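> Fold the following, please.
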Amino acid sequence: MSTTDFDTLPPTLRDAARAALADVIGAAPVDAVAPVSGGMTAARLFRIDAGGHQYLLRLEGTVSPLQRLGFEPLESPLRNPHQYVSLRIAAEAGIAPRLHYVNEASRVVVMDFVRRQPLSTYPGGLPALTRALGELLARLQETPTFPYFVRYPDMVGRLWAHVGRTGLFAPGVLDRYSEHFERIRAAYVWDDAHSVSSHNDSIPPNILFDGARLWMVDWESAYRNDPLADIAIVSGSIARTPELEQILLRAWLGGAPDDALRARLKLVRALTRLFYAGVVLSASATTQRTAPDTDVAAPALAELEHALRSGRLKRGTPVFYHVCGKVLLAAFLSDGLGPGFDLSV
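The predicted structure is shown next:
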């Protein structure tokens, strides 16, 4: 292995990576090492070619204050202490790629590398993709239940409170969103005893199509949750029409949804939109602003897409995250279309 491949890693993480590879491949030579884009994850990802096999080496990044929000104890080295347990369960069920090595102490994982094909190439198009996702989430929810971590509305609330403390917006500008969140929290009723295994970040970048089937990756946020959490995220990012939502729900349920479930889905989808608004607005707060924003007006989706195509707006920048946060806030209030959640590439 070239010594330059891991030169940017802290020494302890570099040693842990080499120990993981030695455990998996032994003395076999490494033929190639290539960095892999990881979306918004803080993890460092590398594709390792060795012995005629391709592996994904995943190294957890530095935990930021944002990643610690809502998690106890604060000195924990993980933003979610149950992610590796959840990953093991998902891999054993064939929902996550096969695991070869997990070290929770060093935060290093080696798994099969899955070569990503565009979701747009899924045979049968969006209807077939949506049906397959509903079936995949049903399989996930049938696994042994992931450990408990935190109630989803509390997670959303703590993240939203963090956004309010960043100074991104002038005092009072976010009040109507906070008030709407409190109304939703009051209307949201859930018995935690009926929680199920949940990925909790089932956005398009975390769904892999290998040309034959779907996989779910990036289990950093996985823990037991409301069964509608992943469904709400998929309905807001992929199944974004009434027809596709119906396909998703029928594939997940194995039958037709009733009005009560649809009403709950609307509540949970609002929570997921506020959560992702909090994530991207927190990302936009990483740069210094001259003054707090007094305007939360969001561009239409067509305008946002045109700005991206023309280069006036570039993905992955603080300005991009700030604009997407506003679009998600508008969708949070209206239950209209948001930008999807492919916000990282």
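> CA only for contacts and neighbour counts going forward, please
Fine.
> doesn't Pro97 fall inside a strand?
No. Counting by DSSP: H, G, I helix; E, B strand; the rest coil, Pro97 is not part of a strand but coil.
> Next up, the contacts around it.
Ala91, Met111, Asp112, Phe113, Val114, Trp215, Met216, Val217 (Cα atoms under 8 Å, 6 or more residues apart in numbering).
> The fourth one: neighbouring residues, count only.
What that stands for is Phe113. 18 (other Cα atoms under 10 Å).
> wait, what's in contact with it?
Counted by Cα under 8 Å, 6+ apart, Phe113 has contacts Arg47, Gln54, Tyr55, Leu56, Pro97.
> how about CSV for the residues you listed, with secondary structure and distance to Ala297 added?
Below are the contacts of Phe113 laid out as CSV (DSSP: H, G, I helix; E, B strand; the rest coil; distance: Cα to Cα, whole Å):
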residue, secondary structure, distance to Ala297
Arg47, strand, 41
Gln54, strand, 46
Tyr55, strand, 44
Leu56, strand, 41
Pro97, coil, 41
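> Filter the residues you listed down to the buried ones and hand me the ChimeraX line.
Buried residues within the contacts of Phe113, by 16 or more other Cα atoms under 10 Å, are selected in ChimeraX with:
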select :47,54,55,56,97
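> Tell me the one among the contacts of Phe113 nearest to Asp335.
Nearest to Asp335, judged by Cα to Cα, of these is Pro97 at 33.7 Å.
> Could you check how far the closest one is from Ala193?
Distance, Pro97 to Ala193, using Cα to Cα, to the nearest Å: 29 Å.
> Another sequence for comparison is provided below:
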Amino acid sequence: MIPETKKTAVDHALLTTFGTTDLEEIHELTAGLSSALVFRIVVGGKPYLLRIITRTDAMADPTLEYNCMQAAAEAGIAPKVWYTHVEDRLAIIDFIEAKPFPMEEAKTKLPHLLKRLHSLPSFPFRINYLDKIGEFIEKFRTDKLMPEDMTAELFDFYIRVKSIYPRNAEDMVGCHNDLKPENTLFDGKRVWLVDWEAAFLNDRYLDLSIMANFLVKNEDDEKIYLDTYFGHEATEYQHARFFLMRQILHLFYFVVFTIVGKTPDKPIDLGMIVPDFREFHDRIWTGKLSLADMDNRLQYAQVHREQLQHNLGLKRLDEALRIVANY
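Okay, the predicted model is just below:
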């Protein structure tokens, strides 16, 4: 189950951490989109999680990942870290037995948790998120994944929002950047954030927007969500900036999930039935739908395209652009 090339490193990790290489149980965990190998292991009657990084590209930085994870663990946001080894690219942490996370409870706990995360000492800078979206858009266009007339308005919005969206230092904080349900584990009492592969210094409103896809269903939800996070009544500017980042995130998910969901032997079905945005995210939240499935990824891309397309016609968009530009 553990690759031959990693067995020596895993044995060393086990011996260093537990004084034994004997595993009472080992099961590979396949949920999620990460390329890392993840195992639930049992040593001395206690479960742990063994994670082996397999990526070797520039974005797979074990030093950054482990440092961010350790900082979060020390703050009680991530599970306890028992072992990390940068060269071997593996870590052992506490295993969290996840339980169903009631939505109403999540709406209270998660903004508080995000505030604690964003109050940690800053994570290292890795990429500029807005600029990176531009690179994905260029790849999307180069690969001619969809007709220009279906994407022109969306990509015009990117140019418009990028020109006014602030990059102020006070809103650049340590972000997780991948707060999907399988990385947000509820043990029945507390919430734990796992998989710190994508963590780096980023705009606080991105983490807020990712979670909002699942938690914020209307204006009342948005008010409670932002007021809870900021610890006071959110300002007009904060609501406007949050709204703009949500649209930027819709664009990002549309572009990226179209790129990663497209397979050479299967053209994109431009007439596919696009599920309701809220229903789709509710199914992800409850574990009834997985984005590991390529068809689901393409549907997910179109869910975000349609949501962004709808929101571009709202009066609130122009108001948000004006408020943020004039701040």
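> May I have the TM-score of the superposed chains?
For this chain pair, the superposition-based TM-score is 0.84 by TM-score structural alignment, normalised by the length of the second structure; 308 aligned residues with a Cα RMSD of 2.8 Å.
> coming back round to it: among the contacts of Pro97 of the first structure, which ones are in strands?
Cross-referencing the contacts of Pro97 of the first structure against strands under DSSP state E gives Met111, Asp112, Trp215, Met216.
> What subset of those is buried?
Counted by 16+ other Cα under 10 Å, those give Met111, Asp112, Trp215, Met216 as buried.
> ok, now which ones touch the last one?
Read that as Met216 of the first structure. Met216 of the first structure touches Ile95, Ala96, Pro97, Ser202, Asn206, Ile207, Leu208, counting by Cα under 8 Å, 6+ apart.
> what does the third one give?
The contact partners of Trp215 of the first structure, by Cα under 8 Å, 6+ apart, come to Ile95, Ala96, Pro97, Ile207, Leu208, Phe209.
> Tally up the residues packed near whatever residue of the second structure lines up with the last one, please.
In the second structure, the residue equivalent to Phe209 of the first structure is Phe186, according to TM-score structural alignment. Taking other Cα under 10 Å as the neighbour definition, Phe186 of the second structure ends up with a count of 21.
> and if you look at Ile95 of the first structure?
Ile95 of the first structure: 20 neighbours (other Cα under 10 Å).
> Check Ile210 of the second structure too.
So Ile210 of the second structure, with other Cα under 10 Å, has 18 neighbours.
> mind listing the helices for the stretch 201-345 of the first structure?
For the stretch 201-345 of the first structure, the helices defined by DSSP state H, counting those that start in this stretch cover 228-237, 242-253, 259-284, 301-310, 318-334.
> The second structure: which residue goes with Leu281 of the first structure?
Checking TM-score structural alignment: Leu281 of the first structure goes with Thr258.
> Pretty sure that match sits against Leu298.
Yes. Assessed by Cα atoms under 8 Å, Thr258 of the second structure is found in contact with Leu298 at 5.5 Å.
> matching residues in the second structure for stretch 51-62 of the first structure?
Stretch 51-62 of the first structure maps onto residues 44-55 of the second structure, going by TM-score structural alignment.
> One more: stretch 127-142 of the first structure?
Counting by TM-score structural alignment, stretch 127-142 of the first structure corresponds to 104-119 in the second structure.
> Buried residues of the matching stretch, list them for me.
Ala106, Lys107, Lys109, Leu110, Pro111, His112, Leu113, Leu114, Lys115, Leu117, His118.
> Give me the residues contacting it.
By Cα under 8 Å, 6+ apart, stretch 104-119 of the second structure touches 72, 77, 173-175, 191, 204, 207-208, 215, 225-226, 228-230.
> Can you flag the buried ones in those residues?
72, 77, 173-175, 191, 204, 207-208, 215, 225-226, 228-229.
> Among these, which one sits closest to Asp143 of the second structure?
Closest to Asp143 of the second structure, out of all of these and judged by Cα to Cα, is Asp207, at 29.0 Å.
> any idea how far the closest one is from Thr54 of the second structure?
Counting by Cα to Cα - Asp207 of the second structure and Thr54 of the second structure are separated by 25 Å.
> try Phe95 of the second structure
20 Å.
> One more: Phe18 of the second structure?
Counting by Cα to Cα, the gap from Phe18 of the second structure to Thr54 of the second structure is 24 Å.
> try Ala198 of the second structure
On the measure of Cα to Cα, Ala198 of the second structure and Thr54 of the second structure end up 14 Å apart.
> Neighbour count for those two, which is higher?
Ala198 (18 against 13).
> With distance to Ala16 of the first structure as new columns, can the contacts of Pro97 of the first structure be given to me in TSV?
Formatted as TSV, the contacts of Pro97 of the first structure follow (distance: Cα to Cα, whole Å):
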residue	distance to Ala16 of the first structure
Ala91	22
Met111	15
Asp112	18
Phe113	19
Val114	22
Trp215	26
Met216	25
Val217	21
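> which of the residues you listed lies closest to Ala32 of the first structure?
Phe113 (13.0 Å).
> Under the alignment, what does that closest one map to in the second structure?
Aligned partner of Phe113 of the first structure by TM-score structural alignment: Phe95.
> Surely Trp133 of the second structure is in a strand?
To be clear, residue 133 of the second structure is Ile; Trp isn't right here. No. Counting by three-state DSSP, Ile133 of the second structure is not part of a strand but helix.
> Tell me which residue of the first structure matches up with it.
In the first structure, the residue matched to Ile133 of the second structure (TM-score structural alignment) is Val156.
> and that match, what does it touch?
Leu271, Thr272, Leu274, Phe275, Gly278.
> buried subset of these?
Leu271, Thr272, Leu274, Phe275, Gly278.
> Let me know whether the fourth one touches His162 as I believe.
Going back to what we said before, that points to Phe275 of the first structure. No. Here Phe275 of the first structure does not reach His162: they are 11.2 Å apart, not a contact under Cα under 8 Å.
> quick check, nearest of the contacts of Val156 of the first structure to Ala170 of the first structure?
Gly278 (16.0 Å).
> my guess is the closest one meets Trp160, correct?
Yes. Under the criterion of Cα under 8 Å, Gly278 of the first structure makes contact with Trp160 at 5.5 Å.
> can you pull the contacts of the spatially most central residue of the first structure?
By Cα atoms, centre = their mean, the first structure has its centre lying nearest to Asp201, at 2.9 Å. Residues counted as contacts of Asp201 of the first structure (Cα under 8 Å, 6+ apart) are Trp219, Ser221, Ala222, Asp230, Ile233.
> With distance to Leu168 of the first structure as new columns, can these be given to me in a markdown table?
Below are the contacts of Asp201 of the first structure laid out as a markdown table (distance: Cα to Cα, whole Å):
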| residue | distance to Leu168 of the first structure |
| --- | --- |
| Trp219 | 29 |
| Ser221 | 25 |
| Ala222 | 29 |
| Asp230 | 29 |
| Ile233 | 25 |
